[in-house]
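In: got a structure for you, letters missing:
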């Protein structure tokens, strides 16, 4: 009976490099990630690249729970690394993926995660070309951890950097804020709130590639993950030596997110996003960029949320009552393991 049950879960022997490891690769990873570069199973993938500058990014994903409304740890691992490349002005090409799996993790769940990664890669037009798998004992990890590394090439003409920000520039976001962090919280804590909050987890590279080709006035982009809009804006302001002035009335937050965060005493400006990014663009292109996002990318909640002014690295929120509140980096981690 125990042997029958063991067929459905990952065993320590799946990580020993022998027959079961080979079966794990063939039955799951190579089945879904199949491509010419990966199929060779050599110690390193060798590939041709576009001429010019390359970009590389790596990230580890330990989200709890591994499945959540709108996504899972696999989709998150692909989107997270792709988006870091995308907002840096790069066209992602390839990913590597490393798995640490806890003994006893169900094969059915592992397959769902791998299939999700493969589907997200197809949508984004990238391939997983190398990887590694380790199995650890029960209690030595929490279900599964995934690390992805991505490489891509800088788009011709892309010129993004803190030094380019100057007074008069406009600040935009491509949609509603706080959904991912709140979706994870509600799924994890079982607070008994009847809500349909869905994570915004999505790859951004196709969108960012097109807007960078079309709008030369884009000066900086930032993926609004951990720490949310407020923390990321503060980091940019400090690095560039200018002030951000954001308009509270313009910030796009879904009514359901606003209502639940008010009930829980949370600020959606500090909640993580996994499909939203901030754009700083020259004033003369801001209106056309906003129209393009809304009409060509169906980003109906894309908004101009503020502007850049001379200053010393501060972020201010113009309140609905006509005052101003200073925003700082998130202190502590109100919701760990959100990515």
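Out: Everything's here; your move. For clarity, every value in this text was computed on a predicted model and none was experimentally measured. Numbers count the residues shown, from 1 in each chain.

In: can we go C-alpha only for contacts and neighbour counts from here?
Out: OK.

In: where is the longest strand in this protein?
Out: Of all segments of type strand in the chain, defined using DSSP state E, the longest is strand 90-102.

In: list the buried residues of the next helix or strand after that strand.
Out: For strand 90-102, the following helix or strand on the C-terminal side (DSSP states H and E) is helix 107-124. Using 16 or more other C-alpha atoms under 10 Å as the test for burial, helix 107-124 gives 107, 109-111, 113-121, 124.

In: and if you look at stretch 177-191?
Out: Of the residues in stretch 177-191, those buried (16+ other C-alpha under 10 Å) are 177, 178, 179, 180, 181, 182, 183, 184, 185, 186, 187.

In: the fifth one should be in a strand, yeah?
Out: No - going by DSSP: H, G, I helix; E, B strand; the rest coil, the assignment for residue 181 is helix, not a strand.

In: right, and it touches residue 272 too?
Out: Yes - applying C-alpha atoms under 8 Å, one finds residue 181 in contact with residue 272, separated by 4.7 Å.

In: which residues do the two both contact?
Out: Taking C-alpha atoms under 8 Å, 6 or more residues apart in numbering as the criterion, residue 181 and residue 272 both touch residue 338.

In: take this one as well and set it beside the first:
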């Protein structure tokens, strides 16, 4: 990157004048380096023929990222933005292709921090096989934002025959996750210095579309797939239970959790089922294909810690029940309030 002269972002970088053009042309465009963005048009023009060759439906999503702090073990707000949007497309069975990037920058943000975030986004986009083709930049006064907010929208294509939906869970189906839960939330807590723990926990932030494609190769009829971000696995399971009018039974003994994360939850009185993840999905698959899907997940780097955590039952419809370690059973309701603010 050629870089810009200013050591920090000023209001002039959002004014529409010379400073803003310097920011875009010397910092943002070189970071992503592709002809769509480089043309500096107000939109990206994408040929339909290439999209139609990949599938018969478009998947489109958008999300905004306001994590605090911006940088943490395992990633930063840029990594989070790319992976989060890619994963929202991936859980529909879509092949993610194109992203937009909207930046809301607080006056005074050090330029080197913005460069670092852009570099993370570019690196993660290349690794995920997606292209940032359009975007927008706004600068707000000091105190009007918390350093940097990022919005990313994503476009992907769903192959013909793939029908993954929250309404498709059926009694007898098996519930799987692709690895340890709660890593991202604890990584953020540690980055905030809110835990007096001598532990290293990195965020699980990672793209999941390759994993989902491997799962589809093992079972073309995946019923439900969701990424378990804010609200964690508990929220995802409650949403699936309500949408499909079924019950979900989860076994606490089967939940994959790192010792460091379990310890943090015990100290703070938090429930790992509600902890945010940024590289974990919940899948509901037909029991006849559960072993094949589990094997496919464990053979993929993003699913090495995959586990069966429960099953779909007929009753009580719309509810999630947990078989506890103590031999009892409790209702796992939708999260009320928030366990941790500004987590993603």
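Out: Good, I have the coordinates. From a predicted model like this one, the values you see are computed outputs, not experimental measurements.

In: now what about the TM-score between them?
Out: Overlay of the two chains. TM-score (TM-score structural alignment, normalised by the length of structure 1): 0.96; 334 aligned residues with a C-alpha RMSD of 1.3 Å.

In: show me the strands in the stretch 201-344 of structure 2, by range?
Out: 224-227, 247-251, 281-285, 307-313, 320-323, 329-331 (DSSP state E, counting those that start in this stretch).

In: what residue of structure 1 matches up with residue 312 of structure 2?
Out: Under the alignment by TM-score structural alignment, residue 312 of structure 2 pairs with residue 308 in structure 1.

In: same question for residue 242 of structure 2.
Out: By TM-score structural alignment, residue 242 of structure 2 lines up with residue 238.

In: tell me who's in contact with that match.
Out: So, once contact is read as C-alpha under 8 Å, 6+ apart, residue 238 of structure 1 ends up touching 312, 313, 314.

In: distance of the aligned residue in structure 2 for residue 188 of structure 1 from residue 343 of structure 2?
Out: Taking TM-score structural alignment, the alignment pairs residue 188 of structure 1 with residue 192 from structure 2. Distance from residue 192 of structure 2 to residue 343 of structure 2, counting by C-alpha to C-alpha, to the nearest Å: 11 Å.

In: so what sits against both of these two?
Out: Common neighbours of residue 192 of structure 2 and residue 343 (C-alpha under 8 Å, 6+ apart) are residue 68.

In: so what's residue 325 of structure 1 closest to, chain neighbours aside?
Out: Leaving aside its sequence neighbours, residue 325 of structure 1 sits nearest to residue 317 (C-alpha to C-alpha, 6 or more residues apart in numbering; 5.0 Å).

In: count the residues that sit near the one you found.
Out: 20 (other C-alpha atoms under 10 Å).

In: cool, residue 320 of structure 1 as well?
Out: 11.

In: contact partners for the residue nearest the centre of structure 1?
Out: With distances taken as C-alpha atoms, centre = their mean, residue 80 lies nearest the centre of structure 1, 3.2 Å away. By C-alpha under 8 Å, 6+ apart, the residues touching residue 80 of structure 1 are 59, 203, 274.

In: ok, residue 293 of structure 2 next?
Out: Going by C-alpha under 8 Å, 6+ apart, residue 293 of structure 2 touches 215, 218, 219, 285.

In: any idea what it aligns with in structure 1?
Out: So residue 293 of structure 2 corresponds to residue 289, using TM-score structural alignment.

In: I'd like the distance between the residue nearest to residue 306 of structure 1 when sequence neighbours are not counted and residue 188 of structure 1.
Out: Nearest residue to residue 306 of structure 1, sequence neighbours excluded (C-alpha to C-alpha, 6+ apart): residue 246, at 4.2 Å. As judged by C-alpha to C-alpha, residue 246 of structure 1 and residue 188 of structure 1 stand 31 Å apart.
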